[in-house]
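Chemist: Prediction below, plus the sequence it came from.
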Amino acid sequence: MKMNINFKVGFIIASLVLFTSCADMFDPALENIQNKDRLLERPDMVQGLLLNAYLRIPTNSFSFSEVATDDAVTNDLNSGLLNTGVGQWASDYNPLDQWTNSQSAIQYLNEMLSVVENSEFAANPVVNQMFINRMKGETYGLRALFMYYLLRSHAGVADGVLMGVPILLEPQTANSDFNIPRATFESCMQQLYSDIDKAIELLPDNYVNISNTSMMPVLYRDLGAETGEYNRVFGDDAKQLVSGRIVRAIRTQAALLAASPAFNLDNNQAKWADAATFASGMISEIGGLSGLDPNGVTWYNNVSMIENLGAGDNPSEILWRGSVGGPSNNLEQQNFPPTLFGNGRVNPSQNLVDAFPMANGYPISNPSSGYSGETPYTNRDPRLRQFILVNGSTAGPLNRTINTAQDSDTNDGLNKVETSTRTGYYMRKLLRQDVNLDPVANTGQRHLQPRIRYTEIFLIYAEAANEAFGPMSSGSFGFSAYDVIKAIRARAGVGTENGDAYLESIRSDQDAMRQLIRNERRLELSFEGFRFWDLRRWRANLTESVRGMRILNQNNYSSINVENRVFRDHMIYGPIPYSEMLKFNALQQNTGW
């Protein structure tokens, strides 16, 4: 910890310019060394502290931690996530560690809080105070976000007590006491909620230009701000910065974590109710069930929408996103099949393929499903072919047919070369099919990088409401867990021809609904970095071997074992880094690590 925190502010800012490639944000270029007094004279440097935290948000890129679960494997045999899946992660080797990244972000944020009040961002005192308030609100919101990621990665039981992480609210210096014990998980959650409350007080729900003062939050109307002044600080130009709505979404995510079996050891139903309440409020604001984006399933490949997205704007499926950026082909380079000049890195599992129901809504294991092992991809949930390249799918700008059979005459076949699939499947989700990797005609495309999607919020509500109130209770919210799942499945084209008879058959069964909700979450959020954490917070089965599909003669299908999953009970929780345990004896390690 000390190596990441024991620095001078000047060094932070100089390093920020070097490592973020955002030098164009600072004009003129920063000198190599700046002391704290100089920092206060340069508001752009103060903003740099906040920018550093934004750059550390884990969802700025896809983790593909699914390859450490039953959902996928990777053909990159040097992958740390592959090692994690086979049980070879440890307190001194944790590819999913968040300790260093998130603690460092919190240090920047605490430094921000220590200087922002004395910074001058505008000569007009009202505008200056609004800038200060906005940046404080962003800072509190981001500090809560990084606490969430720390708890998800490192909270756990130590000596019989559910522990969190050290709570750091002041910037640490060379003279600080670094030997700080972990706070309890509950104390960490209360601190997270406190930061959320402070952020909500200071931030508007959305950044948007207003036309009259009646649209202005009371705090800033009472401050005497005029419309133009308010728009300068909280208007359209601030879109994608942390807002009140984003902060409330972070609270919703954290509340679900706290309610889950691994972190709710006494099964406190009030925690499930809190998560449901937080999620329902956000859903109600977008019109309830009608706010579910009808095009949300293929948010990553809605070409016209992505290409015409205005600066800072979101499609209705996306609550918060990173930069769209310019044309790129990195995702496709890593994950297209070999015949499309890709490396085929993420290979979906047969386990995941089997999780997609039939188009009539029945699980493939149900006698009423109509599933046939001789034609396993026929009449399936449409999301299967939207998210996964199965044998015979077409892909790429020329709609090339992908042959994944073991006896394929192309390198797309099972285990043909090092970039071939290990499971008989390739990932399709997230990828733009109009990207061309052919060296002769290489083209990239714009990509969406969501940090939070509304579908996640709907699924949080469904899970929490089912646990707190049962599957059919709407309470004061106007919609139930059942209602949400029905809407999500109907949007996907599941059960639309028979009134979703399977869902109707379990509508009053809380246990069956729980399994269905978890399965819908698995499908809808696949390849977006959720499965690894979901299995752990649910205390679910983590030893299911990853299976694939061997195909011969285009009609002989047989399931094969691809990769064993090794799990020991203590791996429900991640470890505190071994290096930190060596340095600081006040820290307690999670049991088993």
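Modeler: On my side now, so go ahead. All of these numbers come straight from a predicted model, not from anything done at the bench. Numbering: from 1, shown residues only.
Chemist: For the rest of this, base every contact and every neighbour count on C-alpha atoms.
Modeler: Fine.
Chemist: tally of neighbours for residue 19?
Modeler: Other residues lying near residue 19 total 11 when counted by other CA atoms under 10 Å.
Chemist: Which residue ranges of the stretch 1-150 of the chain form helices?
Modeler: 2-5, 9-20, 36-41, 43-55, 80-85, 99-115, 125-154 (DSSP state H, counting those that start in this stretch).
Chemist: ok, now which ones touch residue 16?
Modeler: The contact partners of residue 16, by CA atoms under 8 Å, 6 or more residues apart in numbering, come to 48, 52.
Chemist: That one and residue 227: what is the separation?
Modeler: 34 Å (CA to CA, to the nearest Å).
Chemist: circling back to that earlier point, mind putting the helices of the stretch 1-150 of the chain into a markdown table with distance to residue 469?
Modeler: Output for those, formatted as a markdown table (distance: least, CA to CA, whole Å):
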| stretch | distance to residue 469 |
| --- | --- |
| helix 2-5 | 45 |
| helix 9-20 | 46 |
| helix 36-41 | 52 |
| helix 43-55 | 37 |
| helix 80-85 | 35 |
| helix 99-115 | 35 |
| helix 125-154 | 25 |
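Chemist: ok, structure two:
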Amino acid sequence: MKKYIAIFIVIAGCVAALSSCRKYESVPVETVTPDYIWDAKDSNGVYASQYLFSIYAALPQITSNRIGRDFLDAGSDDAVTSQTTAQSITLLATNGITIFNNPDDAWASSYKGIRMATNFLNNFGAVPLKNVNEKRSWFGEARVMRAFFYWELVRRYGGVPILGDSLKTLEDNIEIPRSSFATCVNYIVNECNRAADSLRDDPVDDANYGRFTKDAARALKARVLLYAASPLYNGGNIADSLNGYDSYDANRWKLAADAAKEIMNQGVYDLEENFIDIFISQRSKEVIYAKTNTTGKTVETTNGPINYATAPGSGNTSPTQELVDAYGMANGLEINDPNSGYNPEDPYTGRDPRLGYTVLYNGAQWLNTPIQTYIGGINRPGGATVQTQTGYYLRKFMGHFENTTTYEDHYHDLIYFRYADILLMYAEAMNEYAGPSDDVFAAVEKIRQRAGLNPYALDHGISKDSLRTVIRNERHKELAFEEQRYWDIRRWKIAGHVYNDAPLHAMNIINSPNGLVYNIQPVLTTAFDESKMYFYPIPYNEVVSNENMRQNPGWQ
């Protein structure tokens, strides 16, 4: 942390906030001071607003190709990178990270965001903003973003140093020990509660779209409490109080359920009728918080199928057969159910519609032509060109380009929280706390109904364990590529099984004279060291510069 504090001093944050905006170019950079940001005469809060926006800009770029041009999900069982050279994301799936090379290390970036938010909270009071309610909201936004940055740390490393409202300087004692996991969770939850008291009501108006609201703070709280109740942390931690609770407490599930239910009871958000539209438009009634992004076609050009002259794609992401198999049939049955109607010689007919919304497979319509991912097909020609490694391409987050010949710009907002996730949080937590109930079934069935399953209703006589399997599979299908699966298999403490039991698979299709022949074959051997990989290593520089910084188990 000594290195971090030396870099991210207050003036640096002020310079970054102001020099990035053209309206402040007339102010010489060397003259920017904190007094300029927290201007006691700035009744419109122009300068403070720009600083607040710089904190928003520091929030992570989730649901994007942010790990060396790959989705984080390509480090789970849902996908592999299509790159033909060694890629950093593969380190996460093959037990390859060290204290020096973690591609998902969020330590410095999160503490930078924490410092910026704390700087705002400590100084914004001096700004005489005319609108008192607006001023309260800005305080709340900075507070919940600070809580979010702490959460980014805790789910990666366990307990971390909590700095509170202090802004350390080089003259201060900065060798701060890690706080316990429980202390960190309590701090984040309390910060969310305090923020929600100040934030704007939901739904937010158009002028403030992309800013944290009351329900966004509640959603963060619900997610933190859900993780805290999960097997990895709730008495099943692999080390000590830095990595979880010492013993199991079922009431932690109740706290998570209550937090999700609070959002449901507001009656503000609901499921979008069209699954695809959630991710390509703004003002969706399902989105609780999204980091706003510019319009464009980056997702398509980065991940879309190759060899389209009028709409080129790079095909960076290759969904796995494991993900495809998770999507059952449109009749609600899994593909291994003998009554499902699944035909391995025609594997994509009659499937859960979310498969087609998430994955492009052989024969799917795209850019006004059927996809060809059989060996030697237009979209899988072989050779050195980057292309699908599994016979599948990513479809999620892309626009309605089935019957067009080119890509057009659309919104690519980065969705942090949406209502479907809240329903699944509630269902999981209540099932774990009290077993199956009408409310739990209703939450899950609402999602299955929107997906287009017929029948969507579940057997209400199933056991708690069976319902747990259903809920986990619904999360797998519904939230694919939203940076959920990677963390779910860890908090459920099943990552050893997922990564170690078998390699990940591809669908290699042969276009023979007698028709298509489907062959499932290994594509990547994954690995997971359960003695250490459930928590990331504390970065080397932090450990060697702070005698009080304890490293996570197995990383010494």
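Modeler: Yes, it's here. Predicted model only: the values in this text are computed from it and were never measured.
Chemist: Of all the helices of the stretch 1-150 of structure 1, which one is nearest residue 406 of structure 1?
Modeler: Closest approach to residue 406 of structure 1 among these is made by helix 80-85 (22.7 Å; CA to CA).
Chemist: Measure the mean distance from the closest one to structure 2 post-superposition.
Modeler: Its matched residues in structure 2 lie on average 1.4 Å from helix 80-85 of structure 1 after superposition (mean CA distance after the TM-score superposition for structure 1).
Chemist: Packing partners of that helix?
Modeler: Judged by 3 or more CA pairs under 8 Å, 6 or more residues apart in numbering; DSSP states H and E, helix 80-85 of structure 1 is in contact with no other helix or strand.
Chemist: wait, residue 117 of structure 2 sits on residue 148?
Modeler: No - contact criterion CA atoms under 8 Å: residue 117 of structure 2 and residue 148 do not qualify, at 10.6 Å.
Chemist: before we move on, back to that, out of the helices of the stretch 1-150 of structure 1, which is closest to residue 553 of structure 1?
Modeler: If we rank those by CA to CA, the stretch that ends up nearest is helix 80-85, at 30.7 Å.
Chemist: Need the distance between the two termini of stretch 540-549 of structure 1.
Modeler: 24 Å.
Chemist: quick one: contacts of that stretch?
Modeler: 69-73, 349-351, 422-425, 535-536, 557-567.
Chemist: Apply 6 Å and report the result again.
Modeler: 70, 349-350, 423-424, 558-567 (CA atoms under 6 Å, 6 or more residues apart in numbering).
Chemist: What is the neighbour count of the closest residue to residue 521 of structure 1 other than its chain neighbours?
Modeler: Nearest non-adjacent residue to residue 521 of structure 1, counting by CA to CA, 6 or more residues apart in numbering: residue 459, 6.4 Å away. Neighbours of residue 459 of structure 1 under the rule other CA under 10 Å: 23.
Chemist: how about residue 459 of structure 1, what's its match in structure 2?
Modeler: Alignment note: residue 459 of structure 1 maps to residue 424 in structure 2; criterion TM-score structural alignment.
Chemist: does its match count as helix, strand or coil?
Modeler: For residue 424 of structure 2, the secondary-structure state derived from DSSP: H, G, I helix; E, B strand; the rest coil is helix.
Chemist: rewinding a little: please flag which of the contacts of stretch 540-549 of structure 1 sit within strands.
Modeler: 558-563 (DSSP state E).
Chemist: what two of those have the greatest distance between them?
Modeler: Going by CA to CA, the pair spanning these furthest: 558 and 563, at 15.8 Å.
Chemist: out of the two, which sits in the busier spot?
Modeler: Per other CA under 10 Å, whichever of residue 558 of structure 1 and residue 563 has more neighbours is residue 563, with 21 against 12.
Chemist: Quick check: chain neighbours aside, which residue is closest to the more buried one?
Modeler: residue 546 (5.1 Å).
Chemist: Which position in structure 2 pairs with that neighbour?
Modeler: In structure 2, residue 546 of structure 1 lines up with residue 504, judged by TM-score structural alignment.
Chemist: just to revisit the earlier point, next, find the distance separating the residue nearest to residue 521 of structure 1 from residue 295 of structure 1.
Modeler: In this view, residue 459 of structure 1 and residue 295 of structure 1 are 16 Å apart by CA to CA.
Chemist: How about residue 303 of structure 1?
Modeler: For residue 303 of structure 1 relative to residue 295 of structure 1 (CA to CA), the value is 11 Å.
Chemist: With residue 536 of structure 1 instead?
Modeler: Shown here: residue 536 of structure 1 relative to residue 295 of structure 1, a distance of 30 Å by CA to CA.
Chemist: One more: residue 390 of structure 1?
Modeler: Where residue 295 of structure 1 is concerned, residue 390 of structure 1 sits at a distance of 22 Å (CA to CA).
Chemist: more neighbours, these two?
Modeler: Per other CA under 10 Å, whichever of residue 390 of structure 1 and residue 295 has more neighbours is residue 390, with 24 against 16.
Chemist: Quick check: nearest residue in space to the more buried one, chain neighbours excluded?
Modeler: Residue 390 of structure 1's closest residue in space is residue 425 (CA to CA, 6+ apart), at 5.4 Å.
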